[in-house]
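Enquirer: got a predicted model here, sequence first, then my questions.
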Amino acid sequence: MAQGDAVIVLDCGATNVRAIAVSKDGRVIAKSALPNITVAAAENPDWHEWPLSGIFARLGQCCKNIMAKLAPEQVKALAVTTFGVDGTIVDKTGTPLYSVISWKCPRTVGIQKNIHKYLDPQWLSTHSGVGHFSFNTINKLIWLKENKPELLQKAHRWLFISSLLNHQLTGKLTTDATMAGTAQLTDLHSQNFSAEILAALGLESCFFPEMVQAGGIIGQLLPESAESLGLTPGIPVISAGHDTQFAIFGSGADEGQPVLSSGTWEILMARSPQARDLSPDLFADGFTCEWDSRPGLFNPGIQWLASGVLEWIGRLFYGELTGEEKYAVMVQEAESAGQQCQGVTFNPGFMTDRHGFVAGAIEGLTIATQRGSIYRAALQALADKLKTSLGQLESTGGFKSTQLILVGGGSKNPLWNQIRADTLQLPVKILKEPETTVLGAAMFAMVGAGIYPTPEQARSAFSIEYDTVLPTIA
């Protein structure tokens, strides 16, 4: 059995729900996961909703699984982290009045297209800092206003999904600050709910419960919930919230330090004391700016399709291969192609742009072109996109990068990592521990539990390690 103080993070992801125990020196000492999926809405089978009771039940099972490896007295605190924007309206007891609409649900696409009926879209993005996404919380509230007005009128409060889970744990109605910053309902610079935005929706700021900063105590674990989790009643439940903010902090990033989360999509974000020059064109390019896990700081970020493009190349040109062999052959052939890629160039703009056009293209093909050249050209094009986005981020955040921290599945490609380092002419630091979100949430949970006085001191105690790739060309 493991010894020493620990905290437990309940991580509600879009693919899995997990319970993970982290020791005070930053070791993951136990973990358990179960699948998480949306369910079809009773009103429309094409709509996606989160089954809240099922999520809590699966988190409970995961927590019981890891408690088989822990002594109850080891667990000093509990925290919840999850995806942003989603939630629902509740009555005075905290009971949901409607289902939790998932960010995957298409029902709010039309709302986003017609947001101008309520607010000027350009002003809304620059005021809130949040980009134009149909899944934003504001669009869910407008959908309820237009389709379920009687429920919205009865509603006592709105709870984000992390707060719905925290209410189940503690009986308290609260708002995790990092979740509020994803909603497109707030004033970016005051870091509070915007009176102008809420007025346009016919809402008041009291519609959202007390805001709790990361590391703050929400309440104590209730006996009934403690039993379902296999924990001791009364342990403190600590505010965490939106997974992205805790992944950035857990990666070891300080102010002015860009972090690239590389997967199907790449999300480049930084921790910055300012967010300036927020133009409408910037938001049209996939920009958003959320609140950092520490009050007064910002997380400007840009996202674009990345590994999704490479997976398309794999399906199209390497269809006869599978698994690890496919990955190895693709990298080997790309290395053999050399930096010139046999004259092939690649445009990874596979998504519709602000004008409704798709720019994706492969150019320079001849009958002698090898598939490895196409793959390498795509890797280089995505690195060029990263360089452009980093320049935009530096301008907005008012910093100059000295290195890039890299996390996610895309960090496992050694050739791509080297191309990134060469393109940026910066060291690329690849985090060895993949559980960055959970570690970040655990750092704040330990502050709330009194184990460390600040999350920065907790992070120092965690001994975060990296593999570093240096540029090889000038």
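Expert: Thanks, I have the structure now.
Enquirer: from here on, contacts and neighbour counts on C-alpha atoms
Expert: Noted.
Enquirer: what is the neighbour count of residue 275?
Expert: The tally of other residues near residue 275 (other C-alpha atoms under 10 Å) stands at 21.
Enquirer: check the offset of the longest helix seen in the chain from the chain's centre.
Expert: Looking across the chain with DSSP state H, the single longest helix is helix 371-397. Chain-centre distance of helix 371-397: 21 Å, with C-alpha atoms, centre = their mean, to the nearest Å.
Enquirer: packing partners for it?
Expert: Using 3 or more C-alpha pairs under 8 Å, 6 or more residues apart in numbering; DSSP states H and E, the elements in contact with helix 371-397 are strand 265-270, strand 298-305, helix 307-317, helix 323-337, strand 345-347, helix 414-424.
Enquirer: next secondary structure after the helix or strand where residue 49 lies?
Expert: Using DSSP states H and E, residue 49 maps to strand 48-50. Remark: after strand 48-50, the chain's next helix or strand is helix 52-67, criterion DSSP H and E.
Enquirer: buried ones in that following helix?
Expert: 52, 55-56, 58-67 (16 or more other C-alpha atoms under 10 Å).
Enquirer: save the residues you listed as JSON lines, and put in distance to residue 162 too.
Expert: Listed next are the buried residues of helix 52-67 as JSON lines, based on distance: C-alpha to C-alpha, whole Å:
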{"residue": "52", "distance to residue 162": "11"}
{"residue": "55", "distance to residue 162": "11"}
{"residue": "56", "distance to residue 162": "11"}
{"residue": "58", "distance to residue 162": "15"}
{"residue": "59", "distance to residue 162": "13"}
{"residue": "60", "distance to residue 162": "15"}
{"residue": "61", "distance to residue 162": "18"}
{"residue": "62", "distance to residue 162": "17"}
{"residue": "63", "distance to residue 162": "16"}
{"residue": "64", "distance to residue 162": "20"}
{"residue": "65", "distance to residue 162": "21"}
{"residue": "66", "distance to residue 162": "21"}
{"residue": "67", "distance to residue 162": "22"}
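Enquirer: second structure for comparison follows:
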Amino acid sequence: MPEDLYVIGVDYGSDSVRSVLVNALNGQELASSVYYYPRWKESKYCNAAENQFRQHPLDYIEGLEKTIKDCLQQAGSQVAAAVKGIAVDTTGSTPVAVDKSGTPLALLPGFEENPNAMFVLWKDHTGVKEAAEINEHATKFETNYLQYVGGIYSSEWFWAKLLHVLREDEKVRNACYSWVEHCDWIPFLLTGGNDVHAMKRSRCAAGHKAIWAAEFGGLPPQEFFTSLDPLLDGFNERLFTETYTSDEQAGTLSQEWADRLGLSTDVVVGVGAFDAHMGAVGGQIEPYYLSKVMGTSTCDMLIAPEKEMTGKLVKGICGQVPGSIIPGMSGLEAGQSAFGDTYAWFQRILLWPVQQLLSQSAVVDAETAKKLENELASRIIPELSKQADQLPINEESEYAIDWFNGRRTPDANQLLKGAIAGLGLGSDAPRVFRALVEGTCFGAKKIVDRFIEQGVPVKGLIGLGGVARKSPFIMQMMADVMNMPIRIHKSEQTCAIGAAMFAATAAGIYSKVEDAMAAMGPGFDAEYFPNPQRTGLYARRYLRYSALGNAIEHVSAHAKPEIVSDLQEQVER
């Protein structure tokens, strides 16, 4: 095998895109580059109060070109000729309305500033009503079309977002020919696609978010969608039947993109997938080990041999799909809608007076004020973690419910809200932060419990991503709460590295992705073990967490509008 074989992994996150250039023979990272979406950074096209989060395709295109060219420049001109493959992962479900050529409407005249013509980011919850309708509608059919997505459809997913956009925007509705996931569109773009019917759709995205299943012969029948809302009439035939795993080729670089990037048209482009799925591969996932990609949210991935999953359907998760992570294995996905976002929210609360009052200070100038703000922002979470780790804890200490962005799993419900309980006049910032961390760990334990209850063992945990690598405090608490060890993967970029592994497989350097994992994976560099002096206390506090969560869910489900209105009047008085 030649010594100069390289691949590129591209990882689209919520805030930025990162590309890595990797030696396909040993996994050595030659270069990496990050591009922060400028329009997203300005909060354009978003309205957090309405849970609307949209991203412009130009952010994606500009970032794709910039990061790959940066990597090639860092590595040297001789490397470009030896690049054999590119693969891409993205957030999801992050779909967009396209015309018949597969072009996102936001790239067409008249739609450039229309949020409904842009990618609907995974955490956009504007389709809550539509998701509820899909769940109710599915009960009317003899076939349970939601059985492979955990039995509950989420507002974070493909069909709820499509229906919401069609209902909300007549102009987009009239121009929308089809609906495309971000992870499918980028390979289509790179290969010069110009017919949406020729787009190779990801098994990962289709199975976990779009109700695709081989058992249905593809998507549910058109009648299922038309009887839900006539606006969906005709979409089945304009979508897809076949899906592809990420070890397969989407095609090769088009002449346009080869010229833009300085690469050859022989470079293979792999079929895309979601970030957590490729991240699990980059993190060297093993059967029955739960791989937790921990960032703004968590995505929890588990694989099991397909024959061992016969007759098992785990309720309330984000689906189980053969081949969605590793071909030949059933891929099971769960996760939390807010993890790092919970800590970031608390940081913003604490920074508010700094941001508001420093700018008005008569003591420091504007430049110094900005530097001080940035310094404090970088130090808040590390210092809170340090102080929280030293706190004594008992059964009555502050505790929290982690549904600050709704609940993804188990049992999706994006209408639920977070809570902090047990507060007193002695409750300070480290104590509240500690409660928030514990709440996110308890939310993670709910997922493990659901797998075990449904007959799928969890042998251990694999921690991936920024939170896993940067916070020993959170990881030790995770091990204590779960009462099982958690290994931390060496790579800081497991999603991008996983994409590189799939690029190497799609390009034919390896015959299967497991071989790429073995050759390119760097392994693990830390492991946290449960502290037996704390596991019992956490088990008791977990009961309090569960009881409060049940109460919040009951009130959310059963509170009558007139009661809510009366409470609001009392608050206003």
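Expert: Happy to help now that I have it. From a predicted model like this one, the values you see are computed outputs, not experimental measurements.
Enquirer: how alike are these chains, TM-score-wise?
Expert: After superposition, the two chains reach a TM-score (TM-score structural alignment, normalised by the length of the first structure) of 0.83; 461 aligned residues with a C-alpha RMSD of 3.6 Å.
Enquirer: circling back: for residue 120 of the first structure, state which of the buried residues of helix 52-67 of the first structure is nearest.
Expert: Taking C-alpha to C-alpha as the measure, residue 120 of the first structure lies nearest residue 52 of the buried residues of helix 52-67 of the first structure, at 33.6 Å.
Enquirer: ok, and the closest non-adjacent residue to that closest one?
Expert: Spatially, and ignoring its direct neighbours in sequence, residue 52 of the first structure is nearest to residue 100 (7.3 Å; C-alpha to C-alpha, 6 or more residues apart in numbering).
Enquirer: from memory residue 424 of the first structure sits against residue 389, does it?
Expert: No. With contact defined as C-alpha atoms under 8 Å, residue 424 of the first structure and residue 389 do not form a contacting pair (11.0 Å).
Enquirer: returning to that earlier point: tell me the counterpart of the residue nearest to residue 52 of the first structure in the second structure.
Expert: Using TM-score structural alignment, the partner of residue 100 of the first structure in the second structure is residue 118.
Enquirer: kindly report the same for residue 62 of the first structure.
Expert: Aligned partner of residue 62 of the first structure by TM-score structural alignment: residue 67.
Enquirer: give the contact list for the residue nearest the centre of the second structure.
Expert: Nearest to the mean C-alpha position of the second structure, counting by C-alpha atoms, centre = their mean, stands residue 91 at 4.9 Å. With contact set as C-alpha atoms under 8 Å, 6 or more residues apart in numbering, residue 91 of the second structure has these partners: 12-14, 121-122, 182-183, 274-275.
Enquirer: leaving out the residues flanking it, which one is nearest to residue 362 of the first structure?
Expert: Nearest non-adjacent residue to residue 362 of the first structure, counting by C-alpha to C-alpha, 6+ apart: residue 346, 4.7 Å away.
Enquirer: map the one you found onto the second structure.
Expert: So, by TM-score structural alignment, residue 346 of the first structure is matched to residue 399.
Enquirer: burial of its match, as a residue count?
Expert: Residue 399 of the second structure has 26 nearby residues by other C-alpha under 10 Å.
Enquirer: equivalent analysis for residue 278 of the second structure, please.
Expert: By the criterion of other C-alpha under 10 Å, residue 278 of the second structure has 34 neighbours.
Enquirer: just residue 20 of the second structure next, same as before
Expert: Neighbours around residue 20 of the second structure, by other C-alpha under 10 Å: 27.
Enquirer: contact partners for it?
Expert: Residue 20 of the second structure touches 8-10, 29-33, 68, 71, 496-497, 500, counting by C-alpha under 8 Å, 6+ apart.
Enquirer: one more time with 6 Å
Expert: 8-9, 31-32 (C-alpha atoms under 6 Å, 6 or more residues apart in numbering).
Enquirer: which element is it on?
Expert: strand 16-23.
Enquirer: just the buried ones from the contacts of residue 20 of the second structure?
Expert: Buried, going by 16+ other C-alpha under 10 Å: 8-9, 31-32, out of the contacts of residue 20 of the second structure.
Enquirer: which one is residue 122 of the first structure nearest to, not counting chain neighbours?
Expert: Excluding the flanking residues, the one nearest residue 122 of the first structure by C-alpha to C-alpha, 6+ apart is residue 280, at 5.7 Å.
Enquirer: so what's the residue count around the one you found?
Expert: Look at residue 280 of the first structure: counted by other C-alpha under 10 Å, it has 16 neighbours.
Enquirer: ok, now how distant is it from residue 266 of the first structure?
Expert: The gap separating residue 280 of the first structure from residue 266 of the first structure is 21 Å, by C-alpha to C-alpha, to the nearest Å.
Enquirer: returning to what we had before: now the contacts of residue 91 of the second structure in a markdown table, with distance to residue 335 of the second structure, neighbour count and secondary structure?
Expert: Shown next, in a markdown table, are the contacts of residue 91 of the second structure (distance: C-alpha to C-alpha, whole Å; neighbours: other C-alpha atoms under 10 Å; DSSP: H, G, I helix; E, B strand; the rest coil):
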| residue | distance to residue 335 of the second structure | neighbour count | secondary structure |
| --- | --- | --- | --- |
| 12 | 18 | 25 | strand |
| 13 | 16 | 19 | coil |
| 14 | 16 | 19 | coil |
| 121 | 16 | 24 | coil |
| 122 | 13 | 21 | coil |
| 182 | 20 | 28 | helix |
| 183 | 19 | 28 | helix |
| 274 | 13 | 29 | strand |
| 275 | 13 | 25 | helix |
